[in-house]
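Novice: Starting from these lines, generate the structure:
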Amino acid sequence: MRRTTVALGLGANLGNPIEQLRLSLQLLKQIPNLKVLRVSSLYESDAQLPENAESSWNQKFLNAAVLCEVRADLSAQTLLSHIKEIELKIGRAQADRWAPRRIDIDILYWDQEPYSDLSLSIPHRQLFERPFALLPLLEVWPQLRASMPERLPHWAQAWVSEKPFQTQISSRYFWPRMVGVLNVTQDSFSDGGRYLNSDALLEQIEKLLTEGADIIDIGAESTRPQALAVSEEQELQTLDWALTEIQKFNKSLPLSLDCRRAGVVRSIIEKFDISYLNDVSGFSSPEMQDLLVKTKKRAFVMHSLTVPPRADQTLSEVKNPIDQLVGWWQRKALELKDKGAASEQLIFDPGIGFGTSKKQSLYILNHLEEMSDIKSEVMIGHSRKSYQTEYSDRPASMRDMETALMTQKMNMAYVQFLRVHDIESQKTALRAKV
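Specialist: Got it, this is the predicted structure:
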């Protein structure tokens, strides 16, 4: 069936704009016959206002573009209907044309004949007057520069510094939520033993938060190859100590518990406020599945073949690794939902290095758009891992630059959570993406 390309513009300046843009992207992925290809950076701009506008309307917008592939049987009017449903779901209310809004989704451009009726015009009528729409569009669809050079305003050139409405790529907001790794272990592969006293622990937490971590993922069992065995009692004791110290420092800190033992998880969540569960064994045990259902907490569900990982047990080299991961996730998500978990709880982690060879890991990270059949949110944990020895000979503890290089290449349309050891280097990579 014939497929065409369409670009959508997203904008928000009311409520929590970044969360509303993230939600709109996830909902767009649910539209039948539409496949999200990639997203632009996030752009900030002044609001476009009429004369004598209310002062409360003067709030900066956060904008982005989403490039999609659509099947021929998805018409412009049908797509518009889906968009209106998404806007209503996110909370857009009827208001004056220039009023602040929780979400605004426009069809900017379509690679077919121009379309116009009373409710819709493609290309968007004001596309070439709005840098907050045109610049994100050109980022995700750069071929348009060559096809319409006579229509591009001077400010659309990359070398022009000042754009109308002070439009610029955001240095504060990023598509993925940043999950900071906090290992309170003796022998984790890159930072084992570093945070086993109160001063070092709290210093690292403060560093992660200052750099912009949205979530802290804490674990007390190393899962590297040949890791030292940790008893359930030891793991519980270490987590209890660390979380008690953290609670003294910041009681409202969003925490993820990196633990695969149901007994430990149960004891911890009875005592501490944990927002996310992170199970590297993919919630394979009935006890962990039961906790997932009963607590209703959001969960990072990781693909793994063995824990700790073994080099001789990886996905098949005969088949595309992403096809194998997609199949695994579809079966796993169905299994967990049959047990009573809600779809909204489940976040897929492809488990880079856990059942994937170095070559397979690199392929997965470079082709995330092939996971378009996965409608769930995705977490990528690629920080300092062994696949990086394919292009670096530095020790794991020094591989934040190698991690950042891969972060910069990844398709952020398919990364809702980024689990890393060093937040600032990864944010720098995302700022430099364009």
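
Novice: going forward, measure contacts between C-alpha atoms and count neighbours the same way
Specialist: OK.

Novice: can you give me the strands in the stretch 301-434 of the chain?
Specialist: 346-349, 377-380, 417-420 (DSSP state E, counting those that start in this stretch).

Novice: for comparison, sequence B:
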Amino acid sequence: MVILGLGSNLGNRAIHLKRAISRLSRGSGAVLHAVRLSRIYGSPALTPTGAPAAWDLPYLNCALLGETTLEPGALLRHVQEIESSLGRQDHRRWAPRVIDIDILWWDGCEIKSDDLTIPHPEILKRPFVLEPLRDLIPDTILDSETVEAHASRAGARASVGEIAHSPDADIDVSYPTLMGILNITPNSFSDGGRFLEPETALMHARRLVEEGAGIIDVGAESTRPDGATIDPATEWARVEPVLHGLRALQGEVRSLGRRDPFQISIDSRNPSTIRSALDIGVDILNDVTGFTQPEMLEIAESTDVPLVFMHSLSIPVVKGESIPPDRDSVEFLISWAEERLAEFDRRGIKRHRLVFDPGIGFGKTAHQSWHLLEHVERFHDLEIPLLVGHSRKSFLRTVTEKPSAGRDVETLTVSRGLVEKGVEILRVHDVEGHATLVSRHHSDRLSQLDAGAAVKP
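Specialist: Just a heads-up that it's a prediction; the model follows:
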């Protein structure tokens, strides 16, 4: 049994921790099994006298316990590879970092070498390490005393605010990010026409953020079956005022003291729309054609924002078109995604920027969509985050006769399974219902953690 300590103080810290945990514990490349995750704690940066002021950025910290078959040296090399793949560049001791992963403790193992010391030599000096350890191994003896005793003493010495459990970050790290859908269209399958006016769209966006959306996904072209293609000028006329309004809303959220406000995602396959949206300042590019167009790839190369690449056979969806019935839909999509990843690699687009969306309902029969959802954990083998957009879609007709706008209960039922399978982003209409689902899971997680039960991250 081994415990890793994880920390981040650059960018969206919770997302960086979530992605590191997924890489460590999910998919065929997982190196930790039967894992338990501590609470998530906030703490100030440790910086030496004379360090640049830009280094003084607060951390989110946690610890991850699990079983491993690797030897200590091999595990060290693996976590260093994960750090690099997630975008860590500056390895100076006190410098800020996207992700930092340390081997803290290993049951029955003590090592002292130039490259690795186990237990970690700084454990007893750092409250932000002791608190997560207390969550996981309170009765373990370190230096003649229990972790519980060390943590209590360190907590008593710590100044107010030096180390604190962060419930919001705990949810952000442990559960899927909710991507709220904002359709600025007259003809989307579920809510077409409701948010076509900028004022109405921004009111809805504000509501989604208040309900718990971490991402607002803005789209102005309906991709419903046999939908009408719109020209880029029309798309931009719909999107531009809403993007400006969302940027203002981001500033408002930051002014209230939230360091990591919601992110803005632009859902478009038109290069001119994407370029203009980047000029305004969007955070995520979401391409339903999977960045297969050369010009879209050129844009991806020229920026450093995250990219959602979705599988589809045609846009808008063509009725009756699907993955060949003699092919396993999961294997088909894994093969397609691996080809896309190889193309991104050839173009120097780093994998830590990429998110895969299997495209539920886009060129899939209802049976194929259900099959993909049932086996969605297989996509963790790609070693990148997963986004699933299943909300209110037509495959749910196999379990309900309700119209699309009335399928939130069925959507939530599917989402429960996706939470358990570690999907990182859920693209949904009903943010409030999903936030309630996540909150209940979180309460159960904390109760299990207090009881010492195994808790999936």
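
Novice: Drop the TM-score for these two in here.
Specialist: After superposition, the two chains reach a TM-score (TM-score structural alignment, normalised by the length of structure 1) of 0.71; 373 aligned residues with a Cα RMSD of 4.1 Å.

Novice: still on that earlier bit, now render the strands of the stretch 301-434 of structure 1 as a markdown table, adding distance to R102 of structure 1 and mean neighbour count.
Specialist: Formatted as a markdown table, these follow (distance: least, Cα to Cα, whole Å; neighbours: other Cα atoms under 10 Å):
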| stretch | distance to R102 of structure 1 | mean neighbour count |
| --- | --- | --- |
| strand 346-349 | 25 | 24 |
| strand 377-380 | 21 | 23 |
| strand 417-420 | 22 | 24 |
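
Novice: Please pull up the equivalent of R353 of structure 2 in structure 1.
Specialist: For R353 of structure 2, the aligned position in structure 1 is Q345, judged by TM-score structural alignment.

Novice: can you count the residues close to the residue nearest to that match when sequence neighbours are not counted?
Specialist: For Q345 of structure 1, ignoring the flanking residues on the chain, the nearest one in space by Cα to Cα, 6 or more residues apart in numbering is R298 at 4.2 Å. By other Cα atoms under 10 Å, the residues close to R298 of structure 1 number 21.

Novice: what does R224 of structure 2 give?
Specialist: When neighbours are counted by other Cα under 10 Å, R224 of structure 2 registers 19.

Novice: Repeat that for R145 of structure 1.
Specialist: Around R145 of structure 1 sit 15 other residues, with neighbours defined as other Cα under 10 Å.

Novice: Enumerate every residue touching the aligned partner of M371 of structure 1 in structure 2.
Specialist: With TM-score structural alignment as the criterion, M371 of structure 1 lines up with F379 in structure 2. By Cα atoms under 8 Å, 6 or more residues apart in numbering, the contact list for F379 of structure 2 reads G27, I334, L386.

Novice: circling back: surely the match of R353 of structure 2 meets T295?
Specialist: No: here Q345 of structure 1 does not reach T295: they are 10.3 Å apart, not a contact under Cα atoms under 8 Å.

Novice: So if I had to pick from the two, which one is more boxed in?
Specialist: Neighbours per residue (other Cα under 10 Å) separate Q345 of structure 1 from T295, with Q345 holding more: 20 against 12.

Novice: OK, contacts around that one?
Specialist: Contact analysis of Q345 of structure 1 by Cα under 8 Å, 6+ apart lists K296, K297, R298, A299.

Novice: Distance of it relative to S281 of structure 1?
Specialist: Going from Q345 of structure 1 to S281 of structure 1 by Cα to Cα, to the nearest Å gives 17 Å.

Novice: same question, V420 of structure 1
Specialist: Counting by Cα to Cα - V420 of structure 1 and S281 of structure 1 are separated by 19 Å.

Novice: now do D338 of structure 1
Specialist: 18 Å.

Novice: of those two, who's got more company?
Specialist: More crowded of D338 of structure 1 and S281, by other Cα under 10 Å: S281, with 21 against 10.

Novice: I'd like the strands of the stretch 301-434 of structure 1 written out as a markdown table, with distance to L42 of structure 1 added.
Specialist: As requested, the strands of the stretch 301-434 of structure 1 are exported to a markdown table (distance: least, Cα to Cα, whole Å):
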| stretch | distance to L42 of structure 1 |
| --- | --- |
| strand 346-349 | 23 |
| strand 377-380 | 19 |
| strand 417-420 | 16 |
